[in-house]
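Participant: predicted model follows, preceded by the sequence.
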Amino acid sequence: MSKVLIIDDDPTFCVMLKSFLIKKDFDAYEVHNAKQSIKAIQQQDFDIILTDFRLPDINGLDLLKSIKNIVPHTPVILMTSYANIRTAVNAIKMGAYEYVTKPINPDEVLATINNALNSVEEKRSLAKTGTRNTGAPGSFQFISGRSAVFEKIHEHIELVAPTNMSILIHGESGTGKEYVSRLIHQKSKRNDRPFVAIDCGALSDELAASELFGHVKGSFTGATNEKKGQFEVAAGGTLFLDEIGNLSYEIQVKLLRATQERKIRKVGGNTDIEVDVRLIAATNEDLTKAVSRGEFREDLYHRINEFQLKIPPLRKRGADIKEFAYHFLKISNQELDTDIQEIDEEVIDKFLNYSWPGNIRELKNVLKRAVLLEKNPSLGAANLPDEIRYPMEVDSPQSVEDDQGIALRTVTEKKEKEMILRTLEQVKYNKSKAARILNIDRKTLYNKIKQFNIEV
């Protein structure tokens, strides 16, 4: 029986979700603030954790960081309102398994929990056997799309996959960087060997060395057994390091040696181990800027960047959105045992007009939730989130501030930041639309964002 911890400051909600999970044969516990949750996690072993983003004593991202430092391998599912979708995306970067939007649907939560537990079981099997079933090309949940920009990426994949070149994949969170790396592995000469994926954002500094390179028994407190690192587990195959920019400088030094000399040394060990691994790294930040700031080693950057692929965000792949939607409709039907075959054109139109801050992952979640709630044979707009159903009319003068439109330069500096923030939020952080509404050019808007330290 899997043990679940629910963290939410709404007792009624906790009782509802706890009762539902108990009926589904889970051992469920509830706490109502971050302090109680940390105490519970330190005293008991939980298989999965569900936490609200807004808690009375700490926000969800800070709590997620604390949880990952204590139990780095326990999946955490963030529960958040749809207005906090960008926060959910940041949570994924920091190691959250997934997010679900409130008001939650119990069946949606159940499916997400089961997927998370299956993922953990797969990783345990991988650690024991050193192999992972990657299947034939196309067997995992990936679809490339047909837009011109991705056709070019696909051509590059076909060229680089058969080589042993290290690859750096750049793209926003949720754009499918791991899926692209799997495709490269499947098209490589190593496709009969393991594919191992590591989320560097979920690794604390203390555990990163052990996770990547392994440790010997007794090398640190809690090292009761010898452990294989993921470089050893991926022997002969491909090692995918997601969000590589999160690794500490010390780990970067060790990673550089592993890639240059093809040798690693376990934590606490005194002998070198030869490794034959192809490295694919991914990041959502500009590593050249991290290099200039001294946060990322320049020699390591050039080592992992023998070939670079840039994955565009979903908002720039309008030609692919309908294809993605039907792909995720098929997956949702399989997972939820439903039989919805069509998507109304109104839904597709709304998808095309939405900015998708969570990218492909968000589209998948939106489709799955809508399918779960849909009672008709065709998927309509009624079950889409309000942000997609009722997009702000950015060209309407009533959409922001007043009925006379806006001229940013006419307001005081004190009001500028407030107005910029409100406008960015209303246009889903589309800077071109925001600049047009504010009657300034994009360059001025970028300068203002930098001046006021606005997070976008």
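Facilitator: Happy to help now that I have it.
Participant: going forward, measure contacts between C-alpha atoms and count neighbours the same way
Facilitator: OK.
Participant: wait, what's in contact with Thr163?
Facilitator: Taking Cα atoms under 8 Å, 6 or more residues apart in numbering as the contact definition, Thr163 lies against Ser188, Lys189.
Participant: that one and Phe142, how far apart?
Facilitator: 22 Å (Cα to Cα, to the nearest Å).
Participant: also Lys310?
Facilitator: Relative to Phe142, and taking Cα to Cα, Lys310 is found at 17 Å.
Participant: structure two is appended below for comparative analysis:
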Amino acid sequence: MAAQKDLKSVLLKIKLGDSETMSRITNDVLTVADSDETVLIEGETGTGKRYTAKLIHLLGKRATQPFVKVDLSLIPETLLESELFGSDNGKPGFFEMANHGTLVLDELQSVSKQLQTKLLQVIKDGKITPLGARQSKDVDLRIIATTDKSLEELVKHDCFSADLYKKITEYAIKIPAIRNRKDDIKFFAYRFLEEITGELEKQIYSFTDEAITLLGFHD
């Protein structure tokens, strides 16, 4: 418990960017993390949605429990239900893998309306029914959904469930594109640099001022 408190004290000092916009979003993250409700994170590719989801998990009461991410757009529709809810042959799905922790559903807009209805029911009831099974199973977890589309627009065009949208937007965070917050370019450049140097096991300490300036010219 003490270790979790120490972790949280460190995480509270973490920021999501240098801009005023991201400072406000950081405060939103802190507020959302204290709840245990489903969260929607909207933003274009590369805006830091997964990083934000991880931070919400680590700041919440489920920080020591599983953190499972699944990109829904990469799984064929014919396999998606069994991958999420498992099957009666005993194979666990992502919901069971994340039980008591956090399940991140990346690219939520990519699933069918039929599956959206089932997801809504799971959020409401806290129960899943594995494919082919007669009995449901209880699950206790937090769901964080991400999307790079405007779900509001998809609802207007009847391409996304209005009921599911209403449920998951009780706690919603919209992350603007980096091109609209140039003050964060240096912040993200160094964050990605840290990740890459760790993966490559090489030491690259900084960018030149010219490199940062050139990054600012790109959308």
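Facilitator: Structure received. Model, not experiment: these values are computed from the prediction.
Participant: what residue is smack in the middle of the second structure?
Facilitator: Ala53 (3.9 Å; Cα atoms, centre = their mean).
Participant: that one contacts Ile144, doesn't it?
Facilitator: Yes. In terms of Cα atoms under 8 Å, Ala53 of the second structure counts as a neighbour of Ile144; the distance is 6.7 Å.
Participant: got any residues that touch both of those two?
Facilitator: Ile41, Val104.
Participant: max-length helix in the second structure?
Facilitator: helix 185-200 (DSSP state H).
Participant: where in the first structure does that helix fall?
Facilitator: Counting by TM-score structural alignment, helix 185-200 of the second structure pairs with residues 321-336 of the first structure.
Participant: buried set for stretch 62-69 of the second structure?
Facilitator: Arg62, Ala63, Pro66, Phe67, Val68, Lys69 (16 or more other Cα atoms under 10 Å).
Participant: in helices, which of these appear?
Facilitator: Among these, no member lies in helices (by DSSP H).
Participant: mind putting those residues into CSV with distance to Gln114 of the second structure?
Facilitator: Formatted as CSV, the buried residues of stretch 62-69 of the second structure follow (distance: Cα to Cα, whole Å):
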residue, distance to Gln114 of the second structure
Arg62, 29
Ala63, 31
Pro66, 27
Phe67, 26
Val68, 23
Lys69, 21
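Participant: closest one of those residues to Gln116 of the second structure?
Facilitator: Lys69 (17.5 Å; Cα to Cα).
Participant: return the residue of the first structure aligned against that closest one.
Facilitator: Lys69 of the second structure maps onto Ala197 in the first structure, by TM-score structural alignment.
Participant: which stretches in the stretch 351-456 of the first structure count as helices?
Facilitator: Per DSSP state H, counting those that start in this stretch, the stretch 351-456 of the first structure carries helices over the ranges 359-373, 386-389, 413-426, 431-438, 442-451.
Participant: could you dump those helices into a markdown table and include mean neighbour count?
Facilitator: A markdown table is the format used below for those (neighbours: other Cα atoms under 10 Å):
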| stretch | mean neighbour count |
| --- | --- |
| helix 359-373 | 20 |
| helix 386-389 | 16 |
| helix 413-426 | 16 |
| helix 431-438 | 20 |
| helix 442-451 | 14 |
